[in-house]
Each structure stands twice: as structure tokens, then as C-alpha cells.
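Asker: Got a predicted structure here, sequence first:
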Amino acid sequence: MAPHEIEDPKSASESTIPRQLLRRKPINSILKVRGTEIVDGDGEPVILKGAGLGGHMNMENFITGFPGHEHEHRAAILEVLGQEKYEFFFDKFLDYFFTASDAKFFAEQGLNCIRIPFNYRHFEDDLNPGVYKPEGFRILDRIIERCAAENLYVVLDLHAVPGGQNQDWHSDSGVHKALFWQFMEFQNRMINFWKEIASHYKGNVHVAGYNPLNEPADPAHTNLQVFYTRVEKAIRSVDPDHILFLDGNTYAMDFTHFKTVLPNTVYAMHDYSMMGFPMCEQYTGTAAQDASLKRSFDRKVEFMRKNGVPIWNGEFGPVYASTSDAEHEKINQGRYSLIQAQLKIYRESRVSWSIWTYKDIGYQGMVYLSPSTAWMKLLKPFLTKKAALGTDFWGRNDSKEIQDIYDPLFAHLRDVVPAEFHKRRYPSPLWGIERHAERVLREMLMGEYLGFEMAELFRGKTFDELDELAASFKLENCVQRSELNEILKKDSELH
């Protein structure tokens, strides 16, 4: 998959819904849970429909193009640029990525909520724990203020914690184990951090609630429950009003070890279907596929239905083929059909949802960078190489050459590692032995090496050139994924 080869259709800044047709009720009260519903201060049900602001305050490799992990990417850029230019570039990037124009565009799609993922590193240094950086809150405040101006809710999502709450790149740990569950120091820091967040946003009506931990993956299944009990008590001690959105274990897909329901809490599942990804069975709308989608959803929400609590689907969505694929139109039509089939399931159960993601370089976003931007021009050869090597897990579609390299290694591991031992390695069977090997060799080791190579593209850049690169992420320099947006807009009009 080569996102940099996407054609340049109409500008994303072109409005799709006349402003005067928007009739959303002004936000003037904090949301709360009532039975199976989320309600406003007047007791009227609210179904949250929106997207995640991925790649912004928690950067991910496939979203903006770097390899590996965010902290490694930033360290490599710092080494090349020096402190002053490094701070200038990332300040501009964080400002341009989500402006008032983005909030306006989002509202014009008829959607009402943005999930804001953030990395703890914006707020706290590992060498200075417990001392909170005001610049982190300034960035978050700026996003919320821009959303508030367009009558939008936000959900605050802690996407990366010290040690990593899961084994994947988006927890920004740099390792293949979720060490957060092994160190009480890490957990205590995040409990205190959430108290700081709750104190800061207490009474803010545009904050729909707090999502304390994205996609936890606790091998013991019990540490997560203890953490949720602790963080709920800590947050309520300073902010008794805001809703909590609690993800299930094993990447928000497993609630089998959840025993109790916490007050004023929405339980959050993630509902990605592999039928929307390369190298998997593709969605064609058969009765069997629709039944499979429904079974998967029903399994994930069994806990919520049994306990009569609201459901929030915090992430879902396929990746889209680029124009480099001869059959990209056919492939993408199947993936738009998949989105529609999933939305139909959510409407039937009155599920709140947040699609992944709002803006990127061409994999999943509602909008994506134009190929004519400075960022895409600079990175084009590098992105081609990175795609050929398949270092990013998300949307990877391996060539025969890559398979010829790794398949013998996988076969060797299957031969020498008894199946009974592999089954002990969590998460299993969600991850096969191949996935564990890829995680370490391709996404971590190869990703780190490629990170140095990408950083060299920034060497010698002037302040003006860095500003132009960051400005590539402005909405006016992006294009729409129009068919996706039309699907989401139509669903936003249904209840």
C-alpha cells in the first residue's frame, strides 16, 4: 500500500453541509449515564458519533509516515534539527494538525464528538515524574476550545502510558511487553495524572468524559480491574460528575473478566473487522459475512447488555487501497460497504461510536494530506521504501519478496517452539507466533533503524521549510475521502 500515491480530489476544506441546516442542541450541561443511555442535563438521550484525532498528541507511524515509535521518531528528529528547530517544528505541527477549520469541518459532517488521544509524555517527563508540564494542557485546552466553538463534545483518551499498557506501537513503549502492569510506580503515576486532568476539566460541559486507558492488554486480566477501581475513585475524588469510558481488556475486545459495574460509566469496545484490511478475506456483503460481523459485535458487548449499561465503540474502520492498486476502486467500494454494515449494527443497538481516524497520509482518514504538499513530496521515496519493507503493521500488504524473507523464519520458529509454549505467550491466540516475531523484528528493530534514515530528510531545513512541512497538515492542504464522509454524514442524521 502506498498512501503517497493517492490522487488529489476536491479540497477537504470545501463545506459539505450548509451551516444553516445544522440544528444540534447547544451543549450546556455535563453528560451522565442513565441505564443503557447517555443523557444530557435535560435527561434527553445523546448518541455520540465522531472520530478519533489519531496521530496528533499521540503520533502513530502509519498516520504521519514515520517508522517505529513516537519517542524514537522525536529523538531522531531532535538529533538532526537541534533543540530550537525541533521545538519550532513540533509546535507548528501540533497547531496546524487541528485548527478551528478542522472543528468546523467536523461539525459540518453532522458529527458531534471527537476522541482526543494523548501521550503522557506531553504532560510528564520520566526523569521528573509528578511534575506536570503546562504546555501539555495548553495544547489540549486549545483543541477543546476549538471543538467547543463548534458545539462538539470531546472524550479525553490516555493513549500511551509509562511502560506501555499493551504490546503495540501506539502505546509508545518501544518494547514488546506491556510493562505498565508490572510496575506499581507507573500505575501510581497515571492515577495521580488522572487526578490532575480531572481537576483541570472539572465542570467543563464540552468534555463528554474520560477514557483512562486505551486498549489495555493485561496478561493477568486482574491488574486492569484493580487499576480501573483505583482510577475511578481517584477521579471521582476531584470530579464526581464526568462519565468514565472504560475499555475492555486485550485491545478493548474482552470483557470476560469484568465482574462489577462502576457508577456513571460507559464501557468501551473496539470493533475492527479484518475484512477491511489487506491480506485478509474481503467484505462482499454475503449473509455469512454479515452474520460474522454481528457475532463479533455481540460477543464484545455481552457484558454491557447483561449489566444494562451504555456501549461505546471507541474505534473501528478499514484501511483503504491507494491508486497504485489496479483494483483500488473495487477494493474501496467493498470497504465502504463494510462501514455501512457495521453502522447498521450500531444503529440497531443505539451504540455511540468513534471511527478511526480523522486525518492521516492516506490509510484511513476522513481527510488526508494532498500529494502536492511539502510533507508528501519530501517523504515520497521514503514511504515507498517503508511500504515495500512492510515495517508498519497497520495496512501492511506484503510482497512476495518480503514473504520470502520472513516465511522461513516463521517456519523455523514453528518448528523449534512447541505449540504448548507459544500458547502461554499473551496475547494468544489473538497473535500467532508470526505476529510476535514481526512485532520485534520489523516494527521495532527495523523501524528504529529506518527512523534514523527518515530524520536525515530534515537535516539542514530552515525555519521556513519546517513551517511549510508542518503546514502540510492544515485542513486546507488536505483532501476528503468523500464517500466515507458521505456515509458518516448520512448516519449522523439517523437515530
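Answerer: Now that the structure is in, tell me what you want to look at. The structure presented is a predicted model; accordingly, all values stated were derived computationally and were not measured.
Asker: all contacts plus neighbour counts: C-alpha atoms, from now on.
Answerer: Fine.
Asker: so S199 is in which element?
Answerer: Under the criterion of DSSP states H and E, S199 resides in helix 184-201.
Asker: Actually, F297.
Answerer: Assigned by DSSP H and E, F297 falls in helix 287-300.
Asker: mind listing the helices for the stretch 301-450 of the chain?
Answerer: Counting by DSSP state H, counting those that start in this stretch, the stretch 301-450 of the chain has helices at residues 302-307, 328-348, 374-389, 400-416, 419-422, 433-438, 447-456.
Asker: let's bring in a second model and compare:
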Amino acid sequence: MVAVNAWLPYKRDLLGERVNKTNSSLLTAQGHITAGSSPTYDKIRGVNLGSLFVVEPWMIGQEWASMGCAPSHTESGCVTKLGRDRADKVFQKHWDTWITEDDINTIQSYGLNTVRVPLGYWIIEEAMVGDNVQFPRGALYFLDRLMGWCANRKIYVILDLHGAPGAQVKEQPSTGQWALPASFFDQQSYARANKFLEVLTRRIHTNLSYRTVGMLEVLNEPETGHKDLLAYYRTAYATIRNAERELQIKVGDQLDVQYMNAGWGAGNAGSVLKGEAGVVYDSHRYLKWDPSVKPNKDSYIRASCTDNVAKDGGMPVVVGEWSLAVADSVEKTADFDVQTPANKDWYRRWWAAQVVSYERQIGWVFWSWKTELGRDYRWNYRQAVEEGVIPRDPSQARGLAKC
């Protein structure tokens, strides 16, 4: 099934001037600009702004310690440790400095046209009614500011419900709380998640700073085995569309609604959204943890060159998370040492092979823009560019992949 898209970057002039760009026209709704150009150029090419609004301590250990949050695993744990007032102050400093306007300028200068922003439900206060878990307060101001920076540069934005009420997976810092078991999977939590989606949808359509937000992902990486999750998928779509209907948003200006694809193993959203417009799927391609790929250079290249991210059904697909990380068993061996020149050449080719495969669909978003992992650039797009592993122009991927 091929979904009908609401709006994606290739339908808007979000890449700036291109040699093959045709005529463009200004739409009245929030100043969006449309343009026609070659699909070769018009792909989602982006980075996740990981650990900005949902901190994952494994990737920014120094920052986490400087905030006074260590050894807690999660944001809610840090609030418990520091107390509400102190936690609010240290998190506000983090939101103010972890991603700056200079970062957005650099992202744009590296030929990227998209950012994916992981959010915790707690950024929307209305979604926290009745919650017995504490989270830091005040992030919405910084999200508004970030959206303005992106909009001013015509950078497309995907907003992602990364941490859901009750947590959608157990013992994961990426949910904001160390839950055991995960308790998202009930009607009360679904209702609170829908409140998050409703309020955020209204904000996107009524706040000019959000004018390049085009996609809203209703849930990141949920646990498998919860059959009633499909009920949430159905109501999440209805919640977003109902809010847009009440705001009298034209069909062409509606958000695309994104779901993890069936290959994730947590249900097939397409089975309950048959024929609905503006549905996009998310595939996370971490070959590091793929047991079907042997942990050697040839296998990684072969797997990426032949990858079909749409094989699990549901299109169009964005590869919303991926990296250059390899299996734990080999990541510190000589074959994969990140500072060896020959290995840098190999990582460049592997990056390119993944890009070429993912652009057979509508594009990709690398995890992540920045980390604090020392010499290891495999999770850090900015560092990989600075070290010459990833070219400043992603369009070079086709010539580098050698598939």
C-alpha cells in the first residue's frame, strides 16, 4: 500500500537554490513554499537532535555528570535526585546550550535539510495530568526557539513522541523514566499521549515558528507483544486530523503522521489505517544489532547495498535512525578502529552505501548530530564530517558507495 502524502520536503523549497529547480510559488498557509525539482535532490537528509529534550546518558556522559544527574539513569531520576527547583535550572541550561543556533547553521552547511526532534510527553503540561512521575519543566520555550531557527533556514522538522506516558519500553533512558514494567499500554496512558498529540498539533498549526514542521511521529520504538497498541495507532491518527479539522487546515497543509513500520515488530499500523492519507513509516536500521549480518566489513557493505527498507510493507518509509556503529564484539578491533586511515575510508563507503539504499525511499535521519563519546564518531554526524569520514555534501554518496 502506498500512502498519499500530505507534505514532505520534496514538495517544498526546503533545500535552497538548486540547479534543476523549477518555478516556485508561495502558499498562504504559514508561508510554506512549494517547488518542483528532481527526486534525486529532494530526499529527507537529516540528523536527530538526540539528548536535547530526552537525555540519554550513555551518549552525553560528561554533560549528564556536569548537570549533577549521575548516577541516575533518566530525567525523572535526576529530578528525584536534585529536587524540582534545582533540576529545572540545570535542565534549562542544558536546553539552552546543547543545541545552539550555530548548530543549526552547521547542519544546513553540511547539506542536510531535516532534523528529527525526540520529545518527551512531559513537554506538554496538559499530558501530565494525574502523573505521579516528575520531569523537568520549561522546555517548551526552547522548543519554540529551535523551531524558529529551523523555519528561518527552511529546515524540515519531524517531531517524535520519544518518551510516552508510563514508558513504552522497560528500563530505557530514552523514555525519560526507568520503568519496570513498561506501563504505557492502557487506555489512560493512550489518552494522555493523544492529549500530547492534540496540543502539539494545534501549536504546530498556529505558531509561525513551526512552519517547517511537516511530520509528527506518534510513538518511538514501542515494546513488542502489545496487541492493543493498534487501538492507540488508530486514535492517534484521528486525534491529529480532528485537531486539524477544527482549525480548518487544508488537506495539503496537514501533517504527515508517522508510525514505526511493521518490521519493528510492534504491530502494523497500516492494518488499521487502510487508505488514510498522509501516513509515513519509520524504519530504524542499526546493523550493529542485526543478528542476520555477520560483523565484518564485507557483510556490512553487502547488507547495506542490498537493503530494502520497504520490504516489511508500508510506504513511504523514512529511515528515522541509523548510525555507523558496528557490533560490540568487533567495535574495538583493529579492523574497525575509528582512527585508522584505511578504516575511515571504509566507514565513508559504508555511510554512502546506507544513504544510497535509504534514498530509494524518501530519505534518512542519522542518529545523532552530536555525542560525547571521545574518538568515536560512529554515532556523531558532526564529528564524522569534521574528520572527513562523511562528506559535506551528502549528494556524493552515490559515487562513494561502490555497490
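Answerer: Yep, it's here. Note that the coordinates shown come from a computational prediction; the quantities given were computed from them, not determined experimentally.
Asker: Superposing both, give me the TM-score.
Answerer: Here the TM-score for the pair of chains, by TM-score structural alignment, normalised by the length of the second structure, is 0.72; 340 aligned residues with a C-alpha RMSD of 3.9 Å.
Asker: Touching, N211 of the first structure and V154? I think so.
Answerer: No. Here N211 of the first structure lies out of contact with V154, judged by C-alpha atoms under 8 Å, at a distance of 10.4 Å.
Asker: that older thread, superpose on the second structure and give me the mean offset of the helix holding S199 of the first structure.
Answerer: Mean deviation of helix 184-201 of the first structure relative to the second structure after superposition (mean C-alpha distance after the TM-score superposition for the first structure): 0.8 Å.
Asker: Tell me how many other residues surround the residue nearest to E486 of the first structure when sequence neighbours are not counted.
Answerer: In this structure, E486 of the first structure finds its nearest non-sequential neighbour in Q109, 7.9 Å apart by C-alpha to C-alpha, 6 or more residues apart in numbering. Per other C-alpha atoms under 10 Å, the neighbour tally for Q109 of the first structure reads 23.
Asker: ok, now E281 of the first structure?
Answerer: 11.
Asker: What of Y141 of the second structure?
Answerer: 12.
Asker: what does E276 of the second structure give?
Answerer: Count around E276 of the second structure with other C-alpha under 10 Å applied: 12.
Asker: Now check the first structure for the residue matching it.
Answerer: Under the alignment (TM-score structural alignment), E276 of the second structure pairs with L262 in the first structure.
Asker: Equivalent analysis for P57 of the second structure, please.
Answerer: Residue pairing (TM-score structural alignment): P57 of the second structure is matched to N61 of the first structure.
Asker: Surely its match touches E72?
Answerer: No. N61 of the first structure lies out of contact with E72 (C-alpha under 8 Å); the separation is 10.9 Å.
Asker: before we move on, back to that, just want the angle from the helix holding F297 of the first structure to helix 328-348.
Answerer: 50 degrees (axes from the mean of the first three to the mean of the last three C-alpha atoms, to 10 degrees).
Asker: Counting by contacts, list what helix 287-300 of the first structure packs against.
Answerer: helix 328-348 (3 or more C-alpha pairs under 8 Å, 6 or more residues apart in numbering; DSSP states H and E).
Asker: which residue ranges form the strands in the stretch 51-200 of the second structure?
Answerer: Ranges of strands within the stretch 51-200 of the second structure are 114-120, 156-163, based on DSSP state E, counting those that start in this stretch.
Asker: so where in the first structure does the longest one end up aligned?
Answerer: Put plainly, it is strand 156-163 of the second structure. Strand 156-163 of the second structure maps onto residues 153-160 of the first structure, going by TM-score structural alignment.
Asker: got the contact list for Q172 of the second structure?
Answerer: Counting by C-alpha atoms under 8 Å, 6 or more residues apart in numbering, Q172 of the second structure touches W178, A179.
Asker: Since that was my last question, I'll sign off now.
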